[in-house]
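Visitor: have a look at this prediction, sequence included:
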Amino acid sequence: MSAVDIEQPAQQSVQQSAPTASHESAERALRIELAGTYRAFAMLGWTELIYNHITVRIPGPGTHFLINPFGLHYTEVNASNLVKIDVDANVIGSSAYPVNPAGFVVHAAIHRAIPDAHCVMHTHTTAGLAVACSQAGLENTNFYSAQLHDMVAYHDFEGVTVRADEGARIVADLGDKRVMILRNHGLLSIGSTIAEAFVRLWTLNRACEVQLATAALGTARAIPDDIAARSTRDALQFNPRHGAGADVLQALLRQVDRIDPSYRE
């Protein structure tokens, strides 16, 4: 996202039903987990200066989301400075920081259209963007791509994502898939939880990293479709009975805690 596309709306308050104590407790826990995930992204090198987003829906009355405060690096995000917004990127309550509504176009369209898309993640990692720019896209040639058989959607590049009408086309291209390669742009994942979205994105990004490294060696050895399909069925990290990525995310959050636990503030 370029600086010229940024709009900074005035702070405002939106009328809403009073949250219950349980909703407030759930929101606080979600704030801590999301802030820690931003720090984990920074630890992994999945940052793009002050751009890109992870959004998550807050349980309770209204359709509200948490998003990073615009202008801060992921290492500066903490539980209290995450901004609560509605699906149109209006600030709920007040915030000392603006949001970047241009960056929320893709997220808003998905949150609106897909009931279980409680978390949406978008990155511009070098490996992910390189594969997104390639003619072939993701190739079925490595251990990680084999775990994503028939799981990856594609959306053609339409320029900087600032136009709301593109959202409907992104949703249509996503269909029933839960990870997407935005051609010439980057990677995207959704999940019913932060952990679920994360483990999907990590697997896709890791597949892109290995593909990029393999390209330097010449032609890659293809994996047969039936083996890839079996690998995807056997991949435990996507299975809710095996935590759907929760154990992976918690392991990363423990690392973040050892580095800098200030994300909990």
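Guide: Now that the structure is in, tell me what you want to look at.

Visitor: contacts, neighbours, all on C-alpha from now
Guide: Will do.

Visitor: verify the contact between Val248 and Arg200 for me.
Guide: No - Val248 is beyond contact range of Arg200, at 11.1 Å (criterion: C-alpha atoms under 8 Å).

Visitor: looking at those two, which is more packed in?
Guide: Legend: neighbour count by other C-alpha atoms under 10 Å for Val248 and Arg200, higher for Arg200 (25 against 15).

Visitor: spit out the contact partners of Ala26.
Guide: Residues near Ala26 by C-alpha atoms under 8 Å, 6 or more residues apart in numbering: Ile58, Pro59.

Visitor: secondary structure element holding it?
Guide: Here Ala26 sits within helix 21-44, counting by DSSP states H and E.

Visitor: the structure to be compared is supplied as follows:
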Amino acid sequence: MSNQVKDLVSAEEWQLRVDLAACYRLVALFGWDDLVFTHISARLPGPEHHFLINPYGMTFDEITASSLVKVDQECNKVMDSPYPVNPAGFTIHSAIHAAREDAHCVLHTHSLNGVAVSAQTDGVLPLSQQSTLVLASLGYHDYEGIALREDEKPRLVNNLGDNTFLMLRNHGLLTVGQNPADAFLSMYIFEAACMIQVRALAGGRDLTPISQEIVDGTREAAQIVTKGLFGGIAWPALLRKLDRQNPGYEL
């Protein structure tokens, strides 16, 4: 199957398939997956507005480059695939891809720490260095039920704005990036900030918040640090880790 798909697509598409499959498996490896639910989508180059998403029903730790499904903006298959897709689950992703030219990859999770913080009125608190990076580029979207309705898309896009991070209230976390590497590394920081916050609040002791002045100063620093450096530095090491613990994503 992998050789058949690889022979049918460009080298650029195949590399994106490999990176996206790795991203899925890393999400599983770090424990952020939710059985077969949620998506990580990637826009393919070209004017057709085609995307790669996961085959519905596969767990994230078994996804491969060849099993990813190519779809259009409405999540209709545009290339033969034996695997089903979940059009309803693509609602959030299609809205963001359509509105943000720079959002080549959209990563959405239902992680326990992320959902826990999304349910807290104050959202992300300035309690850690990780949180300052998130707060430098964070939007919030109120819960409107399971995201299936077309009329929610404009509100979702407006709440994301030009940010990298979006907290979906009572629902989970979302990041966007130029590629799967950047989207993953942003999610790593987002998830870490939420995990630290949950643990800090559970400690039952007085907390030391980071000053607003420092948080504001982080906005400029974050723009310098995050432009291509996250994926460029950490991604090769993450792939080596994946090769040791769950190889085969490139098939």
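Guide: Cool, the structure landed. Bear in mind the structure is a predicted one, so any value in this text is a computation, not a measurement.

Visitor: got a TM-score for the pair?
Guide: After superposition, the two chains reach a TM-score of 0.92 (TM-score structural alignment, normalised by the length of structure 2), with 243 aligned residues with a C-alpha RMSD of 1.7 Å.

Visitor: before we move on, the earlier item: and the helix holding Ala26 of structure 1, what's buried?
Guide: Neighbour counts over helix 21-44 of structure 1 (16 or more other C-alpha atoms under 10 Å) mark 27-28, 30-43 as buried.

Visitor: beyond it, next helix or strand please.
Guide: Following helix 21-44 of structure 1 toward the C-terminus (DSSP H and E): strand 54-58.

Visitor: what helices or strands is that next one leaning on?
Guide: Identification of packing neighbours for strand 54-58 of structure 1 by 3 or more C-alpha pairs under 8 Å, 6 or more residues apart in numbering; DSSP states H and E yields helix 21-44, strand 64-67, strand 119-123.

Visitor: if we go to 6 Å?
Guide: Judged by 3 or more C-alpha pairs under 6 Å, 6 or more residues apart in numbering; DSSP states H and E, the packing partners of strand 54-58 of structure 1 are strand 64-67, strand 119-123.

Visitor: host element of the aligned residue in structure 1 for Ile233 of structure 2?
Guide: Matched across to structure 1, Ile233 of structure 2 falls on Asp247, judged by TM-score structural alignment. Element membership for Asp247 of structure 1, per DSSP H and E: helix 246-259.

Visitor: that helix against structure 2, how far on average?
Guide: On superposition with structure 2, the mean distance recorded for helix 246-259 of structure 1 (mean C-alpha distance after the TM-score superposition for structure 1) is 1.5 Å.

Visitor: and stretch 162-176 of structure 1, what's buried?
Guide: Neighbour counts over stretch 162-176 of structure 1 (16+ other C-alpha under 10 Å) mark Val162, Glu166, Gly167, Ile170, Val171, Asp173, Leu174 as buried.

Visitor: okay, it sits on what stretch of structure 2?
Guide: Mapped onto structure 2 using TM-score structural alignment, stretch 162-176 of structure 1 spans residues 148-162.

Visitor: what do you get for stretch 31-51 of structure 1?
Guide: With TM-score structural alignment as the criterion, stretch 31-51 of structure 1 aligns to 17-37.

Visitor: what residues of the helix holding Asp247 of structure 1 count as buried?
Guide: Here helix 246-259 of structure 1 shows Ala246, Leu249, Leu252, Leu253, Gln255, Val256, Asp257 as buried, counting by 16+ other C-alpha under 10 Å.

Visitor: equivalent analysis for stretch 36-45 of structure 2, please.
Guide: Buried residues in stretch 36-45 of structure 2 (16+ other C-alpha under 10 Å): Phe37, Thr38, His39, Ile40, Ser41, Ala42, Arg43, Leu44.

Visitor: from those, which is closest to Met58 of structure 2?
Guide: Phe37 (9.1 Å; C-alpha to C-alpha).

Visitor: give me the aligned partner of Ile190 of structure 1 over in structure 2.
Guide: Using TM-score structural alignment, Ile190 of structure 1 sits opposite Val176 in structure 2.

Visitor: is that match part of a helix or strand, or is it coil?
Guide: The three-state label given to Val176 of structure 2 by DSSP: H, G, I helix; E, B strand; the rest coil is strand.

Visitor: what's the closest non-adjacent residue to it?
Guide: Nearest non-adjacent residue to Val176 of structure 2, counting by C-alpha to C-alpha, 6 or more residues apart in numbering: Val106, 4.6 Å away.

Visitor: cool, thanks, talk later.
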